[in-house]
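Student: Attaching a predicted model along with its sequence, questions to come.
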Amino acid sequence: MRLEDLVNHVVDKENFQTIQNYISFCRNYLEFIANGLQARIVSQNENHYQFYQYTNDGHYNITRPINTNLMYDAGIFEIAYNQFLQVIEQLRDRQLPEESLRQVLICTIYTLQQTIGATLDALPSGKSNQARKVNGDLFERLIRLLIAYLNIDCVSGTIQVPIRDDNGVILFNTTYQHDLLISEDNELKIIGSVKTSSKDRIDKIFVDKFLYNKLTSTDLPHIAIFLNDVQRKKTKQQNRYGINATFLPGHFKAYTIKLNPLDGVYYCDIRPNMITDGLISQHIQTIDNFFYRDIWNLLSSHGQSLEEVEIEEGENRESE
């Protein structure tokens, strides 16, 4: 498949309705880059990151950073995606997959999404906003499809939340929009945010939890799922690139301590300081932990009755 065909396919979100749609696209992209790139540029500061440069069919554009420790090539993906399907089938059947398959889960989700993002990087510079929007929407949809595959009710949309006075009388309703609204047994159990990066968004996620639980007098779990927190940076030498981290550890720790901790923060491409920092490492984990353990623990907690909150399904217009 040509790069032009891949780009035309990825910009139409209707082409991504099932997990298999994501897998099929990923296979096509990985086959293309095996021989279709102008160059692979190694990051100057963290060498396990690469940038793909396209030929004239992709305007000689250079992609986002790709973590080669997580990104499968075409040959390995052919094996890994079947193992990935095995993992989610076992989880759907409420069986715990082998520990050795945790990395397959992380790498497959990462590869599925980064093939989309890297393809969108082939768009001309004037369409960068469109690329960000499509990339964010498709990552949000991928996570939602995976959760729904586990036979768990999961939608994106708005919820009408009743605001009560001290006597429990409903004064009015207020509306909240969220990427993930996860329900079970006629109760809203989890509210989630899904973004490709925490850049410019982490503050809002903490505040959303604080306001929602304050206004509703509940303690409903709020989680966040991110793909990565790195971006390309230019070095002083021409045509040489490195990466910048976009995670703000000071903000994260301040909100965790002084506002409220989130009930789970998950990454595919986790940064070193998220592992080594004593406080941050208590709250941020790789995404396998969400699917292997945490989602089930959160579903077992008391939720908010769906008779009390009204959910209107519809994709988040602000996804990025």
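Tutor: The structure has been received and is ready for your questions. Numbering: from 1, shown residues only.

Student: make it CA atoms for all contacts and neighbour counts henceforth
Tutor: OK.

Student: Next, the buried residues of stretch 215-226.
Tutor: With burial defined by 16 or more other Cα atoms under 10 Å, the residues of stretch 215-226 counted as buried are 220-226.

Student: between these, which is nearest residue 299?
Tutor: Top of the list for closeness to residue 299, among the buried residues of stretch 215-226 and by Cα to Cα, is residue 221 at 9.5 Å.

Student: Quick check: the closest one vs residue 141, distance?
Tutor: To residue 141, residue 221 is 20 Å away according to Cα to Cα, to the nearest Å.

Student: just residue 255 next, same as before
Tutor: Taking Cα to Cα as the criterion, residue 255 is separated from residue 141 by 27 Å.

Student: Second structure follows, compare the two:
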Amino acid sequence: MSSLSEDLQKTKSDIQQFRDITSRVLNYIPDVLDEETEFIGYQICSSNIAGTRKSIRPFRNDLFIRSVNIFNDRYGSFEEIINRLKNEEREFTQDEYHLVDSVVYTIQQAMGIGLDLMVQSNSARKHVGNRFEELIRTLLSNLEISIKKVVLSIPYETDEGNKYYRCETDVIISPFESVKSDATSINQNEIVVSLKTTTKDRMPKIFIDKVLMERFVGHPVRVVGISQNDIQRKEDTGEIKISSTFVSNLFMVYTRFLAQLEGYYYLDLPSKALERPFNQHIFTFSKFLLKDVWKMLNP
């Protein structure tokens, strides 16, 4: 078996791989976390090993499952929900919505915590982003939704002749047996999904890419966004706190004057998303997985 550090850095494409790595991290972290404080519903932890202090990403108390036994139990319930979705069941309780958010959040956050503890920070950020994209793609594939990463090749003229701008999509989902979009077109029945662990410094690209794709293909393109969270650690006069990285005014200005997305979904919803008008555009990931994606694919 690979070491935990090696496993965290490996590409994953099977849902069982995500369950296994989460269980390994949950078993590991109680032995190494020795500093802990709570701030507005988030746990802020650090590890001191052999004189080396490492801080881990804050995790939300009502979403993160710290016990490996409880996680495995709830993961079993999560699998049952996935099977019900495959059987075209669409009615779920609020507890089941929360369970989906909690299990998926725990998987992603556990991988991030493990990488924080074991991998150099720049490399850790890259792997966290890669695992997030792989997790969402794997969940969609597991639901038998056709997916594909498409790179649009957009030409522009220069003195040296035509050049091409590569407009990469994170994933396109389709109601068909296979994705019909390609390097020169986006099928109008398909949906572009933007996957970002956080919108910090990335929000403009989500909206601008939608405008660019629509101008290039000559028709409306449906785009949704999915993020893990928009929070970060912040030290204020020696006290460790949590700060939001969600730029709410920018989101609404882009939504009103630039382009409107089909929806933006979070594993850990920003508090601002509970207020109007944000709650008309920003939702929990469970709403996407259990309800909205099926309506989008079968309007």
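Tutor: Perfect, I can see it now. Here the structure is a predicted model, which is why all the values come from computation and not from measurement.

Student: Just give the TM-score of the two.
Tutor: TM-score for the superposed chains, counting by TM-score structural alignment, normalised by the length of the second structure: 0.87, backed by 282 aligned residues with a Cα RMSD of 2.3 Å.

Student: any chance of the buried residues of stretch 215-226 of the first structure in CSV, plus distance to residue 109 of the first structure?
Tutor: As requested, those are arranged in CSV below (distance: Cα to Cα, whole Å):
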residue, distance to residue 109 of the first structure
220, 27
221, 23
222, 21
223, 18
224, 15
225, 12
226, 11
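
Student: got these as a markdown table, with distance to residue 48 of the first structure and secondary structure columns?
Tutor: Written out in a markdown table, the entries for those read as follows (distance: Cα to Cα, whole Å; DSSP: H, G, I helix; E, B strand; the rest coil):
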| residue | distance to residue 48 of the first structure | secondary structure |
| --- | --- | --- |
| 220 | 39 | coil |
| 221 | 35 | coil |
| 222 | 32 | strand |
| 223 | 29 | strand |
| 224 | 26 | strand |
| 225 | 23 | strand |
| 226 | 20 | strand |
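
Student: can you give me the helices for the first structure?
Tutor: Listed in chain order, the helices of the first structure (DSSP state H) span residues 3-10, 19-33, 74-92, 102-120, 128-149, 202-216, 249-258, 272-276, 288-289, 295-299.

Student: Deepest-packed of these, please.
Tutor: helix 102-120 (a mean of 23; mean count of other Cα atoms under 10 Å).

Student: and for it, what span of the second structure is it aligned with?
Tutor: Aligning helix 102-120 of the first structure against the second structure (TM-score structural alignment) gives residues 97-115.

Student: Quick check: that stretch compared with the first structure, mean distance?
Tutor: Once the two structures are superposed, the average separation between stretch 97-115 of the second structure and the matching residues of the first structure is 0.5 Å (mean Cα distance after the TM-score superposition for the first structure).

Student: Check the offset of that stretch from the chain's centre.
Tutor: Chain-centre distance of stretch 97-115 of the second structure: 10 Å, with Cα atoms, centre = their mean, to the nearest Å.

Student: what sits up against that stretch?
Tutor: Outside stretch 97-115 of the second structure, the residues within contact range by Cα atoms under 8 Å, 6 or more residues apart in numbering are 5, 8-9, 18-19, 21-22, 25-26, 29, 56-57, 59, 62-65, 71, 74-75, 78, 124, 127-128, 131-132, 135, 228, 267-268, 284-287, 290.

Student: one more time with 6 Å
Tutor: 22, 25, 56, 63-65, 124, 128, 267, 286 (Cα atoms under 6 Å, 6 or more residues apart in numbering).

Student: Kindly report the same for stretch 59-67 of the second structure.
Tutor: Residues outside stretch 59-67 of the second structure that contact it (Cα under 6 Å, 6+ apart) are 41-43, 71, 102, 106.

Student: now, the most widely separated pair of those?
Tutor: 41 and 71 (19.5 Å).

Student: rewinding a little: quick check, nearest of the contacts of stretch 97-115 of the second structure to residue 86 of the second structure?
Tutor: The closest of these to residue 86 of the second structure turns out to be residue 286 (Cα to Cα; 15.2 Å).

Student: Which position in the first structure pairs with residue 171 of the second structure?
Tutor: For residue 171 of the second structure, the aligned residue in the first structure is residue 180 (criterion: TM-score structural alignment).

Student: Hmm, that match is touching residue 192, no?
Tutor: Yes - Residue 180 of the first structure lies in contact with residue 192 (Cα atoms under 6 Å); the separation is 4.5 Å.

Student: which of those two has more neighbours?
Tutor: Comparing residue 180 of the first structure with residue 192 by neighbour count (other Cα atoms under 10 Å), the higher total belongs to residue 180, at 27 against 23.

Student: need the contact list for residue 192 of the first structure.
Tutor: Going by Cα under 6 Å, 6+ apart, residue 192 of the first structure touches 180, 222-224.

Student: same thing but 7 Å
Tutor: For residue 192 of the first structure, the contacting residues are 178-181, 222-224, taking Cα atoms under 7 Å, 6 or more residues apart in numbering as the criterion.

Student: Which pair of these spans the longest distance?
Tutor: 181 and 224 (12.0 Å).

Student: Residue in the second structure paired with residue 72 of the first structure?
Tutor: When the two structures are superposed using TM-score structural alignment, residue 72 of the first structure falls opposite residue 65 in the second structure.

Student: Tell me how many other residues crowd its match.
Tutor: For residue 65 of the second structure, the tally of surrounding residues (other Cα under 10 Å) stands at 22.
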